[in-house]
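*Asks:* okay, here's the prediction I keep looking at, along with the sequence it came from:
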Amino acid sequence: MLERLAGQFEAASAAYVETHGIERDPDWFVLKLQEEVGELTQAWNRATGRGRKKGRSEDDLNRDLADETADLLGHILLFARNNRIDLAAAIERKWLFRLDAE
């Protein structure tokens, strides 16, 4: 399940970097994680009244939060894939449950 999802994120990311001329070296993957955590934090601050809403409606703020969460998930999967991390095995080891196969 995670491998298939990671492959879909990889295809989308590869197309994006190709279009925009971005080089994904090993550091890029962890730096993007940090960037996305910052963007999620910013969306959270806006949604919870800790930051300027910049004219965003509650629906916009909720969508921003969802979008940034999706970005973070994607970059976690890209980081794991690039570093040959068996995320399913790590989840089983750390969280003590198995991911269901599709």
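*Replies:* Alright, I've got the coordinates. Numbering: from 1, shown residues only.

*Asks:* only C-alpha atoms from now on, for both contacts and neighbour counts.
*Replies:* OK.

*Asks:* I'd guessed residue 62 sits against residue 47; true?
*Replies:* Yes. Using CA atoms under 8 Å, residue 62 is in contact with residue 47, at 6.8 Å.

*Asks:* secondary structure class for residue 99?
*Replies:* coil (DSSP: H, G, I helix; E, B strand; the rest coil).

*Asks:* mind listing what the closest residue to it other than its chain neighbours touches?
*Replies:* Sequence neighbours aside, residue 88 is the residue nearest to residue 99 in space, at 6.7 Å (criterion: CA to CA, 6 or more residues apart in numbering). Taking CA atoms under 8 Å, 6 or more residues apart in numbering, we find residue 88 in contact with 2, 98, 99.

*Asks:* against that first model, consider the following:
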Amino acid sequence: MLKSLTGKFERASQDYALGFGIERDPDWYLLKLQEELGELTQVWNRYSDRGRRGDLSNEDLHLALENEAADVLGHILLFAHRFGLDLPSAIERKWRFRPEPTEKT
């Protein structure tokens, strides 16, 4: 699952970078992840009444939380892919479960 999902995020990110003339150099991966985590934090502050909500409903903010969490997930997978990190093995070591069955090639 992670391998397939990572490939989809990678293709989408490549297309985005090409479309907007962005160079995805090594620093970009961590900086973009940090940016997305900041956006998730900003929405959380609004959702939890620690920030200005404006006229956003709980449903609007819940959807925004989902969107920003998806961005963080995508960028952590892009970061891991770019630097050759074996997330399934790390998850098994750190969390003590196997995140996906072994993929057949």
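*Replies:* Yep, it's here. Small disclaimer: the values here were computed from a predicted structure and weren't measured.

*Asks:* so what number do they get for TM-score?
*Replies:* Remark: TM-score between the superposed chains equals 0.96 [TM-score structural alignment, normalised by the length of the first structure]; 102 aligned residues with a CA RMSD of 1.0 Å.

*Asks:* that older thread, distance to residue 14 of the first structure and neighbour count added to the contacts of residue 88 of the first structure, as a markdown table?
*Replies:* Formatted as a markdown table, the contacts of residue 88 of the first structure follow (distance: CA to CA, whole Å; neighbours: other CA atoms under 10 Å):
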| residue | distance to residue 14 of the first structure | neighbour count |
| --- | --- | --- |
| 2 | 18 | 14 |
| 98 | 29 | 12 |
| 99 | 26 | 11 |
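
*Asks:* looking at the residues you listed, which is nearest residue 84 of the first structure?
*Replies:* Ranked by distance to residue 84 of the first structure (CA to CA), the contacts of residue 88 of the first structure are led by residue 2 at 12.7 Å.

*Asks:* nearest residue to that closest one other than its sequence neighbours?
*Replies:* Using CA to CA, 6+ apart, the nearest residue to residue 2 of the first structure is residue 88, at 7.0 Å.

*Asks:* and the one you found, what element?
*Replies:* Assigned by DSSP states H and E, residue 88 of the first structure belongs to helix 87-95.

*Asks:* distance from that helix to the middle of the chain?
*Replies:* On the basis of CA atoms, centre = their mean, to the nearest Å, helix 87-95 of the first structure sits 18 Å off its chain's mean C-alpha point.

*Asks:* can you check stretch 81-97 of the first structure too?
*Replies:* Taking mean C-alpha positions (CA atoms, centre = their mean), stretch 81-97 of the first structure and its chain are 16 Å apart.

*Asks:* how about that stretch: buried residues?
*Replies:* For stretch 81-97 of the first structure, the neighbour count (16 or more other CA atoms under 10 Å) marks 81, 88 as buried.
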